[in-house]
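>>> Sequence unavailable; structure follows:
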């Protein structure tokens, strides 16, 4: 068993994509499209368990498979929420906000999607050793998102609506990813 859950597989695959490593494409030698059993990941899974390829190779294969098979909005929701690759995360945010149906002004929706994808981090600004995207604290002030100064209750409802839509996309994406990975022959160990 390579992963304990669908979420673990997705997060690991997205993290692997952010690592600059020239050996990422080794999985392609093991890929058998249209194999007789119809499950392309079986060979990859067995190779990881036998130690003939690395976990990084498996992660990269899963990344490529999910990217090619998931609906674009589902892929973008996963990247926006879980990726550590700065440019891909920003691209995903830009693709998601036009998909959100809301009565809120466009600026509000853009900021709500961004705040969902890049949540406020605890700690002192500028004191992190990570390459994560860090937005200024004032960005998260919802009052700045609405130039028309609608009531606070309205802004909270808008924000919750945006977050619910995005979380729905993530849930659908993880469900579809689970079906795909299960079909491909990757079975998850029971969580301990």
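Noted; the coordinates are in hand. Since this is a predicted model, take the numbers as computed values, not measurements.

>>> from here on, contacts and neighbour counts on C-alpha atoms
Noted.

>>> Which SSE is immediately downstream of whichever strand or helix holds residue 81?
Assigned by DSSP states H and E, residue 81 belongs to helix 72-82. Once helix 72-82 ends, the next helix or strand along the chain (criterion: DSSP H and E) is helix 86-96.

>>> so how far is that next one off the chain centroid?
Computed by C-alpha atoms, centre = their mean, to the nearest Å, the chain-centroid distance of helix 86-96 equals 10 Å.

>>> tell me, what residue is most central in this structure?
residue 78 (2.3 Å; C-alpha atoms, centre = their mean).

>>> tell me the secondary structure for residue 104?
Following DSSP: H, G, I helix; E, B strand; the rest coil, the label given to residue 104 is coil.

>>> structure B:
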């Protein structure tokens, strides 16, 4: 038992491939990360990395492609995988909106605008879109009413959120069968 919830397992596994294993300064070497287990023991960073990589592989193999892509688009910190997942999700969403609108709606769902991203926080390793990308007025050229565009965006985001919900349910089934969730027996 390693993870406290399905979401923490998914986020940790998706972040594992972006963890920097380079040399650290002395104060960084002294810091011991690790998540407390129910009996008070900690999981070593090496064991946690191994578990994260293993969970990544199990979920990638065990989930339907649309579920995997939804999780990667929403939670991954790997820029390339996130962009690829967005591209795989776009054709899966049925909407009366045009292709540009759909693409931008999916992209802004996966990469939401960040507060403070205008220089007040470190964004070196984050995938950030230019501010005009979030302007719905640029998402289609036919001049539809704002109410229509909001309804389309809401519908697209609803479908994507449902995919994430389904994916987390399936991921929980996989993780429970492997016995890596706290409080779950194998």
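Thanks, I have the structure now. Please read all numbers here as calculations on a predicted model, not as lab measurements.

>>> picking up where we left off before, so what corresponds to the residue nearest to the centre of the first structure in the second structure?
Aligned counterpart of residue 78 of the first structure in the second structure: residue 71 (TM-score structural alignment).

>>> whereabouts in the first structure does the lengthiest helix in the second structure align?
Identified as the longest helix of the second structure according to DSSP state H is helix 146-178. Counting by TM-score structural alignment, helix 146-178 of the second structure falls onto residues 152-184 of the first structure.

>>> sorry, back to before: how many residues are close by the spatially closest residue to the match of residue 78 of the first structure that is not a sequence neighbour?
Spatial nearest neighbour of residue 71 of the second structure, excluding adjacent residues (C-alpha to C-alpha, 6 or more residues apart in numbering): residue 164 at 6.0 Å. Counted with other C-alpha atoms under 10 Å, residues neighbouring residue 164 of the second structure total 22.

>>> wait, residue 164 of the second structure sits on residue 73?
No: contact criterion C-alpha atoms under 8 Å: residue 164 of the second structure and residue 73 do not qualify, at 9.5 Å.

>>> Mind listing what's buried along the helix holding residue 81 of the first structure?
Residues of helix 72-82 of the first structure classed as buried by neighbour count (16 or more other C-alpha atoms under 10 Å): 73, 74, 75, 76, 77, 78, 79, 80, 81, 82.

>>> Also stretch 157-177 of the second structure?
So, applying 16+ other C-alpha under 10 Å, buried residues of stretch 157-177 of the second structure: 157, 160-161, 163-164, 166-168, 170-172, 174-176.

>>> contacting residues around that stretch?
Outside of stretch 157-177 of the second structure, the residues that reach it under the criterion C-alpha atoms under 8 Å, 6 or more residues apart in numbering are 6-7, 10, 55, 58-59, 62-63, 66-68, 70-71, 74, 93, 105-106, 109, 181, 184-186.

>>> Emit the ChimeraX select command for whichever of those residues are buried.
One line in ChimeraX is enough to select the buried members of the contacts of stretch 157-177 of the second structure, burial here meaning 16+ other C-alpha under 10 Å:
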select :6,7,10,55,58,59,63,66,67,68,70,71,74,105,106,109,181
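
>>> from the contacts of stretch 157-177 of the second structure, which ones fall inside helices?
Per DSSP H, the contacts of stretch 157-177 of the second structure map to helices at 6-7, 10, 55, 58-59, 62, 66-68, 70-71, 74, 105-106, 109.

>>> Residue 148 of the second structure: which of those is nearest?
Closest approach to residue 148 of the second structure among these (C-alpha to C-alpha): residue 105, at 13.4 Å.

>>> what's the closest non-adjacent residue to that closest one?
residue 153 (6.0 Å).

>>> from memory the one you found sits against residue 103, does it?
No: counting by C-alpha under 8 Å, residue 153 of the second structure stays clear of residue 103, with 10.5 Å between them.

>>> residue in the first structure matching residue 122 of the second structure?
Residue 122 of the second structure maps onto residue 129 in the first structure, with residues paired by TM-score structural alignment.

>>> Share the number of residues neighbouring that match, please.
6.

>>> State the distance from it to residue 123 of the first structure.
Distance, residue 129 of the first structure to residue 123 of the first structure, by C-alpha to C-alpha, to the nearest Å: 11 Å.
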